[in-house]
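Chemist: Take a look and give me a structure for this.
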Amino acid sequence: MNAEQLQLIAQSAWQALPTLLAAAPITLGYALASMVLGLPLALLVALLRLSPVTPLRFLSSLYVSFIRGTPLLVQIFVIYYGLPSFGVTLSPLLGGVLALTLNAAAYLSETMRASILSVPRGQREAALSLGLTPRQTMRLVVLPQAARVALPSLSNTLIGLVKDTSLVSVITVVELLRSAQLVIARTFEPFGPYLAAALIYWLISSVLELAQRRLEARLSRQG
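Modeler: A predicted model of the protein is given here:
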């Protein structure tokens, strides 16, 4: 690769940068929306997997197994292109968020379930002996401790979601990767825009990782 080629790549990356930066909030918004919506669903699934009711445990386990055992790209296709066969048509925005939410919830539920189980049984028994109901024990004693244990994995899931948003480009969502593809369609120079998009993904992930470390350090001082 000579100096002229390097200059061409740098120039194409620089020219693509405004378009890509404008799409970056869309990528981050998809990740945050999927995380916010996925957390309560993940908690519900985790509690169902710990339920003494066998059908509830089976159904929640089946959901987690199916989501974790199939590619996210296939899940996006099923939701966006498959649901219209049953009369359910979703916009690219809703279809993408729904697919990412369902996928994230399955993985987050395993993190939450393990975190809940990590809380010593003696603390639950002590809370119950003090007159707390099982629901109060879970809400006031178990979940706060489980949340601290789960924090690193939850943060890693959010970082993973930022990268997974690139897959919704297949349903015409104009996020970061799709924006790079549109730039390439105009300039016919792929390396620069793709490299610029990769750097933006890396920058977003690095900022989120830094925020995760600071939050963990603050929680450690409080603990």
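Chemist: use CA for all of it now, contacts and neighbours both
Modeler: Will do.
Chemist: any idea which element the residue most central in space within the chain lies in?
Modeler: Nearest residue to the geometric centre of the chain (C-alpha atoms, centre = their mean): residue 161, 3.3 Å. Take DSSP states H and E as the rule and residue 161 turns out to sit in helix 143-164.
Chemist: one step back: which non-adjacent residue is nearest the residue nearest to the centre of the chain?
Modeler: In space, and not counting its chain neighbours, residue 161 is closest to residue 31: 5.2 Å by C-alpha to C-alpha, 6 or more residues apart in numbering.
Chemist: Against which helices or strands is the lengthiest helix in the chain packed?
Modeler: Criterion DSSP state H: the longest helix present in the chain is helix 3-49. In this structure, helix 3-49 packs against helix 54-68, helix 92-118, helix 143-164, helix 176-187, helix 191-222, with contacts taken as 3 or more C-alpha pairs under 8 Å, 6 or more residues apart in numbering; DSSP states H and E.
Chemist: so how many other residues sit close to residue 49?
Modeler: A count of nearby residues for residue 49, using other C-alpha atoms under 10 Å, gives 23.
Chemist: and it, what does it touch?
Modeler: 56-58, 60-61, 113 (C-alpha atoms under 8 Å, 6 or more residues apart in numbering).
Chemist: same thing but at 10 Å, please
Modeler: By C-alpha atoms under 10 Å, 6 or more residues apart in numbering, the residues touching residue 49 are 43, 55-62, 64, 109-110, 113.
Chemist: now swap in residue 186 and tell me
Modeler: For residue 186, no contacting residues are found, by C-alpha under 10 Å, 6+ apart.
Chemist: any idea how far it is from residue 16?
Modeler: Using C-alpha to C-alpha, to the nearest Å, residue 186 is found at 10 Å from residue 16.
Chemist: Could you do residue 63 as well?
Modeler: Counting by C-alpha to C-alpha - residue 63 and residue 16 are separated by 40 Å.
Chemist: More neighbours: which of the two?
Modeler: The neighbour comparison of residue 63 against residue 16 (other C-alpha under 10 Å) goes to residue 16, with 22 against 16.
Chemist: what's the closest non-adjacent residue to that one?
Modeler: Nearest non-adjacent residue to residue 16, counting by C-alpha to C-alpha, 6+ apart: residue 193, 5.7 Å away.
Chemist: Residue 192 now?
Modeler: Residue 192 sits nearest to residue 13 (C-alpha to C-alpha, 6+ apart), 4.1 Å away.
Chemist: burial of that neighbour, as a residue count?
Modeler: A count of neighbours around residue 13, defined by other C-alpha under 10 Å, yields 23.
Chemist: hmm, back to that, among the helices and strands packed on helix 3-49, which is nearest residue 170?
Modeler: Smallest distance to residue 170 across the helices and strands packed on helix 3-49 (C-alpha to C-alpha): 8.2 Å, for helix 176-187.
Chemist: One more, please, to line up against the first structure:
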Amino acid sequence: MGSIQLVFHYMPLLLKGLRYTILVSVYAIMIALCIGIFLSIVRVSVGSSLVGKIIKKIITIYISFVRGTPVLIQIYLIFQVLSVWGLNLSGFVSGVIALSLNSGGFMAEIIRGGISAIPKGQIEAGYSLGMSKRKIWTRIILPQVFKIVLPQLTSEFINVIKVSPMLSVLAVVELTRTAQRLVGQTYQTLPFYIAIAVLYFIVCALLEELIKLQKRRIMRGQEA
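Modeler: Sure, this is the predicted structure:
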């Protein structure tokens, strides 16, 4: 059986692995977004008291750690820490948690940048209208922030997809792990790794086109 025929023969398994990759990435990015929003709101809201400074310092250390250490190490650490705590979670769940915590640090910085771009006059106008802090966040700040940082959020989603193959160390049967298994069965390495490279490229290229569409839409909105 030729290389192309071999790849097409096992394509259903590769597509199943790709679906698993996308599923892990979607779960991770959704949780990471919640982490990023929470950390950003806390950093803005705690003030400059001693407790506030300590909280900000803890958040800064967390963000610096996830941005300054290899993702693979973080995955191992999360898996081992959860095991020590008696949480014998599946590789899938542990992997989602690890990717979420990693991406959450990047999300926090992205959203913080979006918040800093909101004119303070809008927030002051909200208070003058008698709006509560929660309403100001949900009706004034966050809607504008998401509009500003949507391209960066999509880029972060692409990054999560690109690092998801590292979950193969936890025996998560995503796309790369599926290819590794097929290589072990068929002893054909190159065809399967070329195939998964093409699949990753297609998914990321589609998301990059989505980013371009988002940027054009935002620019048209600003011009209007």
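Chemist: how about the residue nearest to residue 192 of the first structure, what's its partner in the second structure?
Modeler: Matched by TM-score structural alignment, residue 13 of the first structure corresponds to residue 7 in the second structure.
Chemist: picking up where we left off before, thinking the residue nearest to residue 192 of the first structure is in contact with residue 190, fair?
Modeler: Yes: Residue 13 of the first structure is in contact with residue 190 according to C-alpha atoms under 10 Å; the separation is 9.1 Å.
Chemist: just to revisit the earlier point, and the match of residue 13 of the first structure, what does it touch?
Modeler: When contacts are counted by C-alpha under 10 Å, 6+ apart, residue 7 of the second structure touches 1, 13-14, 182, 188, 191-196.
Chemist: If burial is judged by neighbour count, which of these pass?
Modeler: 13-14, 182, 188, 191-193, 195-196 (16 or more other C-alpha atoms under 10 Å).
Chemist: now residue 181 of the second structure: how far from residue 84 of the second structure?
Modeler: Residue 181 of the second structure is 29 Å from residue 84 of the second structure, where distance means C-alpha to C-alpha.
Chemist: hang on, I meant residue 158 of the second structure
Modeler: Counting by C-alpha to C-alpha, the gap from residue 158 of the second structure to residue 84 of the second structure is 31 Å.
Chemist: the more surrounded of the two?
Modeler: Legend: neighbour count by other C-alpha under 10 Å for residue 158 of the second structure and residue 84, higher for residue 158 (21 against 10).
Chemist: on that earlier part again, is it correct that the residue nearest to the centre of the first structure is in contact with residue 36?
Modeler: No: checked against C-alpha under 10 Å, the pair residue 161 of the first structure and residue 36 is beyond contact range at 11.5 Å.
Chemist: anything in contact with each of these two?
Modeler: Common neighbours of residue 161 of the first structure and residue 36 are listed as 101, 104 (criterion: C-alpha under 10 Å, 6+ apart).
Chemist: counterpart of residue 27 of the second structure in the first structure?
Modeler: Structural alignment (TM-score structural alignment) places residue 27 of the second structure against residue 33 in the first structure.
Chemist: Could you give the number of residues near the nearest residue to its match once chain neighbours are set aside?
Modeler: Spatial nearest neighbour of residue 33 of the first structure, excluding adjacent residues (C-alpha to C-alpha, 6+ apart): residue 97 at 7.1 Å. By the criterion of other C-alpha under 10 Å, residue 97 of the first structure has 24 neighbours.
Chemist: surely residue 97 of the first structure meets residue 76?
Modeler: Yes: Residue 97 of the first structure lies in contact with residue 76 (C-alpha under 10 Å); the separation is 9.4 Å.
Chemist: Quickly list what's touching both of those two.
Modeler: 103, 168.
Chemist: thinking again about what came up before, next, show the common contact partners of residue 13 and residue 190 of the first structure.
Modeler: Common contact partners of residue 13 of the first structure and residue 190 (C-alpha under 10 Å, 6+ apart): 180, 183.
Chemist: just to revisit the earlier point, over in the second structure, tell me which residue corresponds to the residue nearest to residue 33 of the first structure.
Modeler: Match for residue 97 of the first structure (TM-score structural alignment): residue 96.
Chemist: In contact with that match, which residues?
Modeler: For residue 96 of the second structure, the contacting residues are 23-29, 31-32, 75, 90, 102, 164, 167, by C-alpha under 10 Å, 6+ apart.
Chemist: Spit out the contact partners of residue 143 of the second structure.
Modeler: Counting by C-alpha under 10 Å, 6+ apart, the residues that residue 143 of the second structure touches are residue 137.
Chemist: Would you mind measuring from it to residue 117 of the second structure?
Modeler: Using C-alpha to C-alpha, residue 143 of the second structure is found at 12 Å from residue 117 of the second structure.
Chemist: same check, this time on residue 1 of the second structure
Modeler: Relative to residue 117 of the second structure, and taking C-alpha to C-alpha, residue 1 of the second structure is found at 58 Å.
Chemist: What of residue 147 of the second structure?
Modeler: According to C-alpha to C-alpha, residue 147 of the second structure stands 11 Å off from residue 117 of the second structure.
Chemist: Same check on residue 209 of the second structure?
Modeler: Distance, residue 209 of the second structure to residue 117 of the second structure, by C-alpha to C-alpha: 25 Å.
Chemist: do residue 79 of the second structure as well
Modeler: Computed as C-alpha to C-alpha, the residue 79 of the second structure to residue 117 of the second structure distance reads 37 Å.
Chemist: So these two - more neighbours on which side?
Modeler: residue 79 (22 against 13).
Chemist: Now do the helix or strand hosting the more buried one: which elements does it pack against?
Modeler: Residue 79 of the second structure is part of helix 71-84 when elements are defined by DSSP H and E. Counting contacts by 3 or more C-alpha pairs under 10 Å, 6 or more residues apart in numbering; DSSP states H and E, helix 71-84 of the second structure packs against helix 50-68, helix 91-116.
Chemist: All set, thanks.
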